[in-house]
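Peer 1: I'll drop the sequence and a predicted model, then ask my questions.
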Amino acid sequence: MARWLTVIGIGEDGFSGLGQQAKNAIASAQAIFGGQRHLALVEGHHQAETTAWPVPFAQSYEMIAARQGKPVVVLASGDPMFFGMGASLMRHFTLAEVEIIPFPSSYSLAAARMGWALQDVECLSVHGRPLPILQKYIHAGNKLLVLSDSGKTPLAVAQLLQARGFGRSQITVLEHLGGEKQHIHSAEAAAWQASECADLNILAIECIADEKPVLMPLSSGLSDAHFINDGQLTKQDIRAVTLARLMPQPHQLLWDVGAGCGSISIEWMRMHPSCRAIAIEANAQRQEFILQNAANLGVPSLQLVRGKAPEALAGLEVPDAIFIGGGVTGEDVLQSCWQALKPGGRLVANAVTLQSEIALHQWRAQYGGELVRLCVAQAAELGSFDVWRQALPVTILCSLKIE
């Protein structure tokens, strides 16, 4: 099939900043799609029918497909394949149909203005995405380039940094990069006063910690204090070992069954941007804890299923790994999870009570796996002396599904 659909990245300098290939495609197009701002940038340089993006946006794919075989141009900001329209279109059309002509992305332009090596920078977007996704990237010394959702984003980010104890961080707002309205201004997060900037902006953030920042290490086993909970929490040391047994891998999906406050699924997702998780929880209060913790810890896309296993598991996407933190003695919970697990998947379950421990022993006898008992004690005062305060021992089952 001949390539009939051309996706063109365009900058603030408009038609004049495009290469000859892009200009030729626009001049010969029968139809041009784009935002109102994009269409205005090429006005007077074509004879095509123009269409601004509809609401809801999903209708646009059918509108473009209806013109299959005829020369169509889609205009997008900067590099269409970097948090851009090109990536969305490639889920609906084949490479044999599509020609992509990129322009320098906002990230490239911002890195050039800041003098930052792009390979050393975290490139993020909160355009149409929840702001809390920034949480897991806020570390002392990190440099972030963040594509804003609107002119209100810089103030919201400044407030987020202050709440994390990173008020000394330097924020630079770069508006309308590459165009006549380009404007750049900077300030510390704690001193940020601009309530609103231009909607078209990108943030450059140099993360600088205050004296007492809220630190979120990259390793598994976040402090228990990070999680809102009612006591139903896999404690820090046990959680670190449990996650090691679950072995998070990029692009894999975890079921967190009896999720409590969501600590296991949240830390699973923090291991890699492509890790996904579904938290299954029956308790209404803990369901809200899960949502709050996921937002606070930078993984707001954690999927919550409100219900009790095994009934709540029906119809869920097949997982690569399953953790059962509560309910191993429930009827058919272990069996239902095992049947749902992909071949080669890992099932990890924790037990504290005698009844749940017996269930894991019986399971291992039938299906195999490893059993590990962890005993954790913490030093605590006893009068003028210190003693070990023993937490309840936890038995961990880890089974690999071979078939």
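Peer 2: The structure has been received and is ready for your questions.
Peer 1: Every contact and neighbour count from this point should use C-alpha atoms.
Peer 2: Noted.
Peer 1: Output the contacting helices and strands for the helix or strand containing residue 280.
Peer 2: In this structure, residue 280 sits in strand 276-281 according to DSSP states H and E. Helices and strands touching strand 276-281, by 3 or more Cα pairs under 8 Å, 6 or more residues apart in numbering; DSSP states H and E, are strand 253-257, helix 263-270, strand 303-306.
Peer 1: got the angle between that strand and strand 253-257?
Peer 2: When axes from the mean of the first three to the mean of the last three Cα atoms, to 10 degrees is applied, the directions of strand 276-281 and strand 253-257 differ by 10 degrees.
Peer 1: Quick check: buried residues in the helix or strand following strand 276-281?
Peer 2: Counting by DSSP H and E, the next helix or strand C-terminal to strand 276-281 is helix 284-296. Using 16 or more other Cα atoms under 10 Å as the test for burial, helix 284-296 gives 286, 287, 288, 289, 290, 291, 292, 293, 294, 295, 296.
Peer 1: Kindly reformat those residues as a markdown table containing distance to residue 114.
Peer 2: A markdown table is the format used below for the buried residues of helix 284-296 (distance: Cα to Cα, whole Å):
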| residue | distance to residue 114 |
| --- | --- |
| 286 | 44 |
| 287 | 42 |
| 288 | 41 |
| 289 | 39 |
| 290 | 38 |
| 291 | 36 |
| 292 | 35 |
| 293 | 34 |
| 294 | 32 |
| 295 | 30 |
| 296 | 29 |
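Peer 1: Just the closest of those to residue 361, please.
Peer 2: Nearest to residue 361 among the buried residues of helix 284-296: residue 286, at 28.5 Å, using Cα to Cα.
Peer 1: Which one of the helices and strands packed on strand 276-281 lies nearest to residue 34?
Peer 2: Proximity to residue 34 (Cα to Cα) singles out strand 303-306 among the helices and strands packed on strand 276-281, at 31.9 Å.
Peer 1: ok, second structure coming up, stack it against the first:
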Amino acid sequence: MPPWKKRVSKFDLEDLVVDVGYWFKGSTNRKGYLTEFCELHEAEYMEILQHVSVRWLSLERCGTRILRLYDPLASYFKSANDNQARFRRLQEAFSDPMTEVYLLFFQATIPAFTSFNLLLQREQSSIFLLHDEMANFIRKLCARFMVPTALQGHKQLHEIAFKEKANHLPGRKLNIGFTTRAKLNRLLDDGDITPQQMEKFHEAALAFLINAVDYALKKLPLQEPLLKHAKFVDVRQRLECGVEDALYFVERFSHLLPYHRPQEHDLLSDEFLEYQTMPVPPLQDPEEIEMGSFWAEMATRKHKVTGVRLFQRLPTIAKLVLVLPHSNADAERVFSLVGLNKTKTRNSLALDGTLSSIMTIKMAGLEPCFKWEPSPAIIKASKKATSHYNKEHRS
């Protein structure tokens, strides 16, 4: 998923964390001076984190680290002197009391993006969660700047009039985070900022949230029927679904699911009713259910009297749904893994040979090679293979 817009007014979080990271990167002297300012402010010195643009989740961590060192950093840039353009930008930023407010706002807002992003990056199948999580994500953003009544009564997210000014909360009621609001009020009471600056911040925060919702509505596949029908594989949502959800996949993937005759539909309907009404053992932590294992167990259930399998069709459909990717994160991991193994110094690795074998082993999630202990049978077979190879290649 591409990064959401990060700019609030003229303040850019990504520019700030990159500038701070590069200023202290590789400079022992600058880190030493910062350590002295940390001691002066009775703060624990922590390494400045480096933001990587292709790893968007690092943005939140970098911003949080800057906030934890904010007072020492502000003193450092106000006291030091340098003619570099990056230093002048940082000196100007840390001299502005609103910089900390913007950082606090991002700290309160970005976790909503991060939690949704983490769902897209999960390795286990989560396609059955995607539709509801997309809707919840957008509603959470809307709740930060819209009056509650404007969010009620809308079955479709596209019906929410989030751009209408009449539906927006007044500036002082915007949900910008408790710490952000307290800091903003304190600066205003102390005379460090003017009411105009506060109002400008409210306008910028509102614009950021509106743009984020607009971007999400345009980019997320909220109208994709496959995501809506995939919810039936989640045992926690089975009562909200119907056999038509399973039949959707029978029709869409007709070349893989041979259940097209009316008789098969009737049998599938009976299985679905059994699935909805069957007793499910109480689970200590419903959030930790692994659906792949659940449906593998469902395929083995048998009638106590006849011994016939209770579910002969529904698990097959469910397994097909579970192998559908819910994002492109897995593909990106593969590309990254290829780049880490086929380098400039190892550019002769054959795609259908050594590289393929390396990828297969690493993608299997096995333990590190230095921890792996071969069995006696493997050692014996390896010795035989070595002996055979040596005999064949004797000069």
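Peer 2: Yes, it's here. Fair warning: this is a prediction, and the values are worked out from it, not measured in the lab.
Peer 1: Fetch the TM-score of the aligned pair.
Peer 2: Once superposed, chain against chain, the TM-score is 0.27 (TM-score structural alignment, normalised by the length of the second structure); 181 aligned residues with a Cα RMSD of 7.1 Å.
Peer 1: ok so, going back, okay, the angle between the strand holding residue 280 of the first structure and helix 284-296?
Peer 2: Using the same axes, to 10 degrees: strand 276-281 of the first structure against helix 284-296 is 160 degrees.
Peer 1: Can you tell me the SS state at the closest residue in space to residue 50 of the first structure that isn't next to it in sequence?
Peer 2: Counting by Cα to Cα, 6 or more residues apart in numbering, residue 50 of the first structure lies nearest to residue 32, which is 4.8 Å off, once chain neighbours are set aside. Three-state call for residue 32 of the first structure (DSSP: H, G, I helix; E, B strand; the rest coil): strand.
Peer 1: so how far is residue 86 of the first structure from residue 32 of the first structure?
Peer 2: According to Cα to Cα, to the nearest Å, residue 32 of the first structure and residue 86 of the first structure sit 14 Å apart.
Peer 1: swap in residue 335 of the first structure?
Peer 2: 43 Å.
Peer 1: more crowded one of these two?
Peer 2: residue 86 (25 against 12; other Cα atoms under 10 Å).
Peer 1: so that one is in which element?
Peer 2: helix 85-89.
Peer 1: Only the buried residues of that helix, if you could.
Peer 2: 85, 86, 89.
Peer 1: Tell me the helices and strands packed up against it.
Peer 2: Partner elements for helix 85-89 of the first structure (3+ Cα pairs under 8 Å, 6+ apart): none found.
Peer 1: Repeat the analysis, applying 10 Å as the threshold.
Peer 2: With contacts taken as 3 or more Cα pairs under 10 Å, 6 or more residues apart in numbering; DSSP states H and E, helix 85-89 of the first structure sits against strand 5-10, helix 59-65, strand 72-77, strand 98-101.
Peer 1: would you turn the helices and strands packed on strand 276-281 of the first structure into JSON lines with distance to residue 321 of the first structure?
Peer 2: Formatted as JSON lines, those follow (distance: least, Cα to Cα, whole Å):
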{"stretch": "strand 253-257", "distance to residue 321 of the first structure": "5"}
{"stretch": "helix 263-270", "distance to residue 321 of the first structure": "10"}
{"stretch": "strand 303-306", "distance to residue 321 of the first structure": "15"}
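Peer 1: and residue 236 of the first structure, which of the ones you listed is closest to it?
Peer 2: That would be helix 263-270 among these, by Cα to Cα, at 9.2 Å.
Peer 1: could you say what helices and strands that closest one packs with?
Peer 2: helix 236-246, strand 253-257, strand 276-281, helix 284-296, strand 321-324.
Peer 1: Of all those, which one comes closest to residue 385 of the first structure?
Peer 2: helix 236-246 (24.4 Å).
Peer 1: Specify the angle between that closest one and strand 253-257 in degrees.
Peer 2: 130 degrees.
Peer 1: For the one helix or strand residue 206 of the second structure maps to, which helices and strands make contact with it?
Peer 2: In this assignment (DSSP H and E), residue 206 of the second structure forms part of helix 195-219. Judged by 3+ Cα pairs under 10 Å, 6+ apart, helix 195-219 of the second structure is in contact with strand 7-8, helix 98-120, helix 127-143, helix 178-189.
Peer 1: Let's have these in JSON lines, adding distance to residue 321 of the second structure.
Peer 2: Converted to JSON lines, these look like this (distance: least, Cα to Cα, whole Å):
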{"stretch": "strand 7-8", "distance to residue 321 of the second structure": "38"}
{"stretch": "helix 98-120", "distance to residue 321 of the second structure": "16"}
{"stretch": "helix 127-143", "distance to residue 321 of the second structure": "8"}
{"stretch": "helix 178-189", "distance to residue 321 of the second structure": "42"}
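Peer 1: As TSV, the ones you listed with distance to residue 197 of the second structure and mean neighbour count would be great.
Peer 2: Putting those into TSV (distance: least, Cα to Cα, whole Å; neighbours: other Cα atoms under 10 Å) gives the following:
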stretch	distance to residue 197 of the second structure	mean neighbour count
strand 7-8	13	18
helix 98-120	8	18
helix 127-143	24	18
helix 178-189	9	16
